[in-house]
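S.K.: sequence isn't available, so here's the structure alone:
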């Protein structure tokens, strides 16, 4: 059990390092949101809609993405305008992973 847990945590750490290698705010935050949506912790899946509710705050996202909280708020606002995320104070952040994947794929990001 120890080795399994260690491997899971190591894979998660490697994925986070990969996410931090993205320079653009939208790409970095988008990749982090997709990562959080695919992990078991901090999420609630809505089967009918394909949406995922993430139990994170803007401050949590800022720390995980190595961004300022203000920059996270601005970037989430852009993603909200695109219809990819929805959030309200005191409620989980609702994410549409398929829409975010399409959004990130159609953007021309450079590393």
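M.R.: Cool, got the structure. As the structure is a computational prediction, the values presented were derived from the model and not from experiment.

S.K.: CA only for contacts and neighbour counts going forward, please
M.R.: Noted.

S.K.: return the set of buried residues in the strand or helix carrying residue 5.
M.R.: In this assignment (DSSP states H and E), residue 5 forms part of helix 2-20. By 16 or more other C-alpha atoms under 10 Å, the buried positions in helix 2-20 come out as 16, 19-20.

S.K.: below is structure B, check it against A:
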């Protein structure tokens, strides 16, 4: 007794689709494994086009320059960031960010109303 598959039966169609996807994936994976190089590739470090001697010299990173500026010249902003935002509590961070987002939404609504009234 033979069984003919019908694409109108959702269960049989689902089984056929997943079986064909699995077979395709397995075939492609085996082809990839057979064709990939067995040799480990070693590449030189990209040094922005500069010779190694220049890069070996000590220079501050961008992150260190940023935090140095913040700690020295923007102390109050730094204190606010550390004491209010960086407490580790997701709830406090969400309150801080949502208050700024609320101000931006109010400004956007006001600007839209002014634009509509002026136009």
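M.R.: Done, it's in. Note that the structure is a prediction, hence the values are computed from the model and not measured.

S.K.: any idea what the TM-score is?
M.R.: The TM-score (TM-score structural alignment, normalised by the length of structure 1) is 0.23; 35 aligned residues with a C-alpha RMSD of 3.5 Å.

S.K.: pull out the buried residues from the helix or strand just after the helix holding residue 5 of structure 1.
M.R.: Next helix or strand after helix 2-20 of structure 1 toward the C-terminus (DSSP H and E): helix 25-38. Within helix 25-38 of structure 1, the residues scored as buried using 16+ other C-alpha under 10 Å are 25-34, 36-37.

S.K.: and if you look at stretch 19-35 of structure 2?
M.R.: Buried residues in stretch 19-35 of structure 2 (16+ other C-alpha under 10 Å): none.

S.K.: what's in contact with it?
M.R.: Under the contact criterion C-alpha atoms under 8 Å, 6 or more residues apart in numbering, stretch 19-35 of structure 2 has no outside partners.

S.K.: coming back round to it: what is the nearest of the buried residues of helix 25-38 of structure 1 to residue 62 of structure 1?
M.R.: Proximity of the buried residues of helix 25-38 of structure 1 to residue 62 of structure 1 (C-alpha to C-alpha) peaks at residue 29, which lies at 8.6 Å.

S.K.: in contact with the closest one, which residues are there?
M.R.: Counted by C-alpha under 8 Å, 6+ apart, residue 29 of structure 1 has contacts 61, 65, 72, 75.

S.K.: distance check, it against residue 85 of structure 1.
M.R.: 12 Å (C-alpha to C-alpha, to the nearest Å).

S.K.: show me where structure 2 has its helices.
M.R.: Assigned by DSSP state H, structure 2 shows helices spanning 10-35, 52-56, 62-73, 75-80, 90-118.

S.K.: quick revisit: list just the nearest of the contacts of residue 29 of structure 1 to residue 6 of structure 1.
M.R.: Using C-alpha to C-alpha, the contacts of residue 29 of structure 1 come closest to residue 6 of structure 1 at residue 65, 22.2 Å.
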